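Colleague: have a look at this fold, sequence not included:
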């Protein structure tokens, strides 16, 4: 499969570059296309994210937390490559493909409050590009470095355009001190072209600590000076929708309180993956799905 014209070149140059977003709105649909209001859609276009104070009702949340515990303790996943562990403690850091591992989460992501919003924001039918549980244990959960997800999905998966959106659903309370998500509002309008060629099987290292595909300090300082940094805190059951090119990251967790989030990436069926733009081969299916079946 051949790749289209590369509008967002990265990992090619000796110096970082800033590329303004090209013909890719953050919102493709309108208020009549789904649950979000016109005001919410306008703010999403401007900021690149939409916070939902309560996505799950208490009984739904309790069921989701029980399923989280079941997945995290499933002995059948021992040694599975979809389970990523912390470098120093061997505790679980992420579990990928949760919508395939869990019938409960498979049903949840199809809920109109979730899939319906994804279709509304992207203005089309959608499929799941990636799903995972991020688990940041207390007393040592490692940070996630500043990055744009699209940079990796473009470079290593072959996602051609910025027409994907992510949902981070809190399954535990997100405090300001247990490694909650930080985003630079408005940063989704600028693509940071990173330096450094993609090593073979880069995902095996980057899922534990990302180095290739992370922006340089100068670009980060410029974006932070321009946009500031917003930190998301909230009760379990709250959620954040954010654009694929938002600059985001999270601190480590040295508090006693773990932080667990369900992370779902929806891609437009009109934005199907091609050959990677900056890697010899695409990543495994559980990281960048090439099954573009419409989510129903």
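Modeller: Here it is on my side, so go on. The model shown is predicted, which means the values in this text are computed figures rather than measured ones.
Colleague: every contact and neighbour count from this point should use C-alpha atoms.
Modeller: Noted.
Colleague: what's the burial count for residue 59?
Modeller: Residue 59 is flanked by 9 other residues according to other C-alpha atoms under 10 Å.
Colleague: next one: the one 10 residues further on
Modeller: Using other C-alpha under 10 Å, the number of residues around residue 69 comes to 11.
Colleague: check it against this one:
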């Protein structure tokens, strides 16, 4: 049975205020990072400890070669579908008509819906978050060769908190690589350990901010001074690896990726699982909720 919400609760006390002041701030995290135990899923204690310490965990080989070809074929079908390009869930590059992202992909494609429900995927999310989970957001990212755009440094939680009303840092993202990730083709970069600090950003959220931010985000991005402090303290890891591998990372990790001017595309499936004990309320710092294809209001646990 679906658990749909028509009216969100009003936000309670805000431990992570953002976009409410003219001065940025660095705030201590007030939530656990790992909520589950080693016997609650496929991640061993060493893996959970690494996730807790660094804010992310790489999985060398999550899906098989045969499965990889199936997902690549489905990605090609989605990016080449002329009707889909007119769907609001599809975002194209600023400098071209190339597809940049397809949102709510687990509803657009049954192939990717099966991947979301796969125990290798959802089981790890349940284990880290210590509860049942639902899909807050899903998408495929396609960073084509010779022009794939960058994603500036950001914390996902800052946006999900400010614009979607996610109360706590109890969400995990999993990025499954459909192509090889090299240093030079726009690989994901994370500041390890940055998940322990929340960067409160400046700038009021405009109405329908999502329309601009999906192509190029400015409001909700950290200031250069805060980024320099975090990078100086934690350093930067560039997460390379073969197709079929995956990276799980905490909602508050400071991360980004450069543009891709190489001939080698970089594509991935990106799924955000949120705890059913952390469902969204009204936005903390935005005039209205974002559309459901970006921030789900269906809190039905993934089965």
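Modeller: Ah, there it is. Note that the coordinates shown come from a computational prediction; the quantities given were computed from them, not determined experimentally.
Colleague: and the strands in the stretch 151-296 of the first structure?
Modeller: 164-170, 181-183, 190-193, 230-231, 239-243, 247-250, 259-268 (DSSP state E, counting those that start in this stretch).
Colleague: could you dump the ones you listed to JSON lines with mean neighbour count and distance to residue 282 of the first structure?
Modeller: Rendered in JSON lines, the data for the strands of the stretch 151-296 of the first structure read as follows (neighbours: other C-alpha atoms under 10 Å; distance: least, C-alpha to C-alpha, whole Å):
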{"stretch": "strand 164-170", "mean neighbour count": "25", "distance to residue 282 of the first structure": "18"}
{"stretch": "strand 181-183", "mean neighbour count": "21", "distance to residue 282 of the first structure": "27"}
{"stretch": "strand 190-193", "mean neighbour count": "23", "distance to residue 282 of the first structure": "19"}
{"stretch": "strand 230-231", "mean neighbour count": "14", "distance to residue 282 of the first structure": "32"}
{"stretch": "strand 239-243", "mean neighbour count": "24", "distance to residue 282 of the first structure": "22"}
{"stretch": "strand 247-250", "mean neighbour count": "22", "distance to residue 282 of the first structure": "23"}
{"stretch": "strand 259-268", "mean neighbour count": "24", "distance to residue 282 of the first structure": "16"}
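Colleague: in CSV: the ones you listed, plus distance to residue 42 of the first structure.
Modeller: Formatted as CSV, the strands of the stretch 151-296 of the first structure follow (distance: least, C-alpha to C-alpha, whole Å):
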stretch, distance to residue 42 of the first structure
strand 164-170, 15
strand 181-183, 18
strand 190-193, 18
strand 230-231, 18
strand 239-243, 13
strand 247-250, 19
strand 259-268, 20
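Colleague: out of those strands, nearest to residue 114 of the first structure?
Modeller: strand 164-170 (8.0 Å; C-alpha to C-alpha).
Colleague: quick one: the closest one aligns where in the second structure?
Modeller: With TM-score structural alignment applied, strand 164-170 of the first structure matches the range 171-177 in the second structure.
Colleague: one more: stretch 188-196 of the first structure?
Modeller: Aligned using TM-score structural alignment, stretch 188-196 of the first structure spans residues 195-203 in the second structure.
Colleague: what of stretch 38-47 of the first structure?
Modeller: Going by TM-score structural alignment: stretch 38-47 of the first structure matches residues 45-54.
Colleague: cool, stretch 228-237 of the first structure as well?
Modeller: Using TM-score structural alignment, stretch 228-237 of the first structure pairs with 235-244 in the second structure.
Colleague: next, the distance between the ends of the matching stretch.
Modeller: Using C-alpha to C-alpha, to the nearest Å, one end of stretch 235-244 of the second structure lies 26 Å from the other.
Colleague: for it, buried residues please.
Modeller: 236, 238-241, 243-244 (16 or more other C-alpha atoms under 10 Å).
Colleague: which residues sit against it?
Modeller: By C-alpha atoms under 8 Å, 6 or more residues apart in numbering, the residues outside stretch 235-244 of the second structure that reach it are 60-65, 68, 176-183, 187-192.
Colleague: show me which of these are buried.
Modeller: Buried members of the contacts of stretch 235-244 of the second structure, counted by 16+ other C-alpha under 10 Å: 62-63, 68, 176-182, 187-192.
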